[in-house]
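S.K.: Got a predicted structure here, sequence first:
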Amino acid sequence: MDTPPYARIAGDIKRRIADGRLRPGDRVPSTRQLARDWDVALATAAKALALLAQEGVVIAEPRVGTVVAEQRGAGRPAARRGSGQAGRPGGARERVVRAAVELADADGLDELTMRALADRLGMATMSLYRHVSGKDELVLLMVDAVIDDHPLPEERPAGWRETLETSARLQWAAYRAHPWMAGVTSLYRPLPSAGLLKHSEWVMSALAGTRLDATAKMNVHILLYSFVQGLAANFEQERRARAATGLSDDEWMSAQEERMRAVSESPGYGAFAAFLGELGEFDLDLDRLFEFGLRPLLDGLARQIDQPG
């Protein structure tokens, strides 16, 4: 009788642990990585990790991923690092939320299902509902957890400009580390996140003593948020494109080069063709673009906020 694919994957990871290639605390391959390496469905790879978790071979570590468990006695895993938290109210919920963040970081928010999360944690799917009411609440908790990882300073800077810049940089760091966040909320349907509302509170406190009316203050807040979110959305879009095509951005651009040249050399595109010749090699770096745009954005707001009408 043939061994099922998920069991073969689990067996391979066990062998790597036995011969020392994977040691306690080492991160094991993600669900998506296993699916690629073994040419199996994501569900099969997830089932292999779930089997290992049920056997105590691996454990989900918040902010890290699935790692090889410390072994004690008859194959029982040692308590995870920071296990003192498990006895505190909310400790189990935090483990669920952190595992969800790790799954979304690795595979995107679309791949985060309650079943996949339960498999990652080695739990029954229905048991997750003791900690969260559903995916909507889970995503809200994930956003709050990520924002809390990039906390605002205890004291707000004295000036509005310094306050807005600090808020923008911390939000950028959160989106940069967790690209799925950019697709969670929109300007028309803002997420009721306590973490994001802390940034709103900061901005409104900073603008309270300015000449702006309430509508203008809201416009400033939305503009700052959309600047950060709009740039950060490209990280997740690129991840999805790479997953769908198997091509890096450089490889995709190379494949479009001939068509792009044909278009730019056709009548009516002379200025653009000349520009391409002047530009030469261009490396799109969103971090540099963020820095390039933030200062002019704040300069423009200063003319609205500081200068008399």
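M.R.: All right, it came through fine.
S.K.: all contacts plus neighbour counts: C-alpha atoms, from now on.
M.R.: Will do.
S.K.: And what about the closest residue to Ala60 other than its chain neighbours, helix, strand or coil?
M.R.: Spatial nearest neighbour of Ala60, chain neighbours left out: Thr66 (4.3 Å); criterion: CA to CA, 6 or more residues apart in numbering. Put simply, Thr66 is strand when judged by DSSP: H, G, I helix; E, B strand; the rest coil.
S.K.: isn't Thr66 right up against Val58?
M.R.: Yes - here Thr66 lies in contact with Val58, judged by CA atoms under 8 Å, at a distance of 6.4 Å.
S.K.: then this one, side by side with the first:
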Amino acid sequence: MKLVRYGRIGKEKPGLIDDEGKLRDLSGVIGDLAGANLSDKVLRKIAKIPHDTLPLVRGTPRFGVPVGQVGKFIGIGLNYADHAAESNLPVPKEPIVFMKATTSLSGADDPVMLPKGSKKTDWEVELGIVIGTRARYVSEADAEKFIAGYCVVNDVSEREYQLERGGQWDKGKGCDTFGPVGPWLVTRDEVWNVDDLDLYLELNGKRMQTGNTATMIFKVPQIVSYLSQFMTLEPGDIITTGTPPGVGMARNRFLKKGDFLRLGIAGLGEQQQDVIGFQQF
């Protein structure tokens, strides 16, 4: 299934995309796509409902983050060997882990806002994992059971903040709007081979990133198992798993006001974002 949360910011309702690509309302079935509603039991219940009996949503509403009440937004760095090479950094022996602030989360097509004083804001198309069941000290063999599904993530990063300002990467990863997620959550039963998904990103119509999850250093089960040794993963936690080569840092080309991004992953949907200047909320 392709599950979504649609509507104005802070007022999103749960929905799904039916087999004809139409948006259906799920608010009569569940309160939100969050917490226990991401469990296999609830997802099976939703799957059994004849989707053409659900209310049809008219128009073209905004799609928000497809998961509500996100507790943790976790990043894995340098998880493609060719991206590590273009960054002039060694291939990691264990996953590099950082946190993206949950306040960075935004809908797939919401604007990306340059931080105040930004000089090196960059793009990164990535596969996102959404946890469906609490995971603590799980094995790689069992890791898939704890996953609700997958999504597209743009791990927007300010490289000066990340690499030139001392300390952890988090400073360059958690700015407002730096975490577009979606447009939808695709349940794991519909992703036949998560190790063979094409990724792409275009800037102003020019292809910047082309990759495939087959070249990930640490695969999805490894990542989930590894993280569960250090922290309890809760339903709704999002893990973004690294990016293929072609980022702005390697090209010495960073985002500026007026740029337009288009990115996606085969079977998981596409994002489109206008880049805007800093705005005080």
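M.R.: Noted; the coordinates are in hand. Bear in mind the structure is a predicted one, so any value in this text is a computation, not a measurement.
S.K.: Superposing both, give me the TM-score.
M.R.: After superposition, the two chains reach a TM-score (TM-score structural alignment, normalised by the length of the second structure) of 0.25; 124 aligned residues with a CA RMSD of 6.6 Å.
S.K.: Counting residues, name the longest helix you see in the first structure.
M.R.: Secondary structure of the first structure per DSSP state H: the longest helix is helix 214-245.
S.K.: Give me the contact list for the next helix or strand after that helix.
M.R.: Following helix 214-245 of the first structure in sequence order, the next helix or strand is helix 249-264 (DSSP states H and E). For helix 249-264 of the first structure, contacts defined as CA atoms under 8 Å, 6 or more residues apart in numbering pick out Glu238, Arg242, Tyr269, Gly270, Phe272, Ala273.
S.K.: What residues sit buried inside helix 249-264 of the first structure?
M.R.: Ser264 (16 or more other CA atoms under 10 Å).
S.K.: Between helix 214-245 and it, find me the angle.
M.R.: 100 degrees (axes from the mean of the first three to the mean of the last three CA atoms, to 10 degrees).
S.K.: from memory Arg5 of the second structure sits against Lys13, does it?
M.R.: Yes - taking CA under 8 Å as the definition, Arg5 of the second structure is a contact partner of Lys13 at 5.2 Å.
S.K.: These two: which has the busier surroundings?
M.R.: When Arg5 of the second structure and Lys13 are compared for neighbours, Arg5 comes out ahead with 29 against 22, by other CA atoms under 10 Å.
S.K.: How much space separates the closest residue to that one other than its chain neighbours from Leu203 of the second structure?
M.R.: With CA to CA, 6+ apart as the criterion, Arg5 of the second structure has its nearest non-adjacent residue at 4.5 Å, and that residue is Pro14. For Pro14 of the second structure, the distance to Leu203 of the second structure equals 31 Å [CA to CA, to the nearest Å].
S.K.: neighbour count winner among the two?
M.R.: Taking neighbours as other CA under 10 Å, Pro14 of the second structure and Leu203 compare with Pro14 leading, 25 against 17.
S.K.: Tell me which other helices or strands the helix or strand hosting that one touches.
M.R.: In this assignment (DSSP H and E), Pro14 of the second structure forms part of strand 13-17. Judged by 3 or more CA pairs under 8 Å, 6 or more residues apart in numbering; DSSP states H and E, the packing partners of strand 13-17 of the second structure are strand 2-6, strand 23-25.
S.K.: rewinding a little: let me know how buried the residue nearest to Ala60 of the first structure is, in neighbour terms.
M.R.: 25.
S.K.: try Ile238 of the second structure
M.R.: 26.
S.K.: With the one 10 residues further on instead?
M.R.: Other residues near Gly248 of the second structure number 20, with proximity taken as other CA under 10 Å.
S.K.: ok, now Gly293 of the first structure?
M.R.: 12.
S.K.: Check which helices and strands the helix or strand harbouring it is in contact with.
M.R.: Per DSSP H and E, Gly293 of the first structure falls inside helix 286-305. Packed against helix 286-305 of the first structure by the contact rule (3+ CA pairs under 8 Å, 6+ apart) you find helix 160-177, helix 214-245.
S.K.: want to throw these into JSON lines with mean neighbour count and distance to Val97 of the first structure?
M.R.: Putting these into JSON lines (neighbours: other CA atoms under 10 Å; distance: least, CA to CA, whole Å) gives the following:
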{"stretch": "helix 160-177", "mean neighbour count": "20", "distance to Val97 of the first structure": "16"}
{"stretch": "helix 214-245", "mean neighbour count": "16", "distance to Val97 of the first structure": "20"}
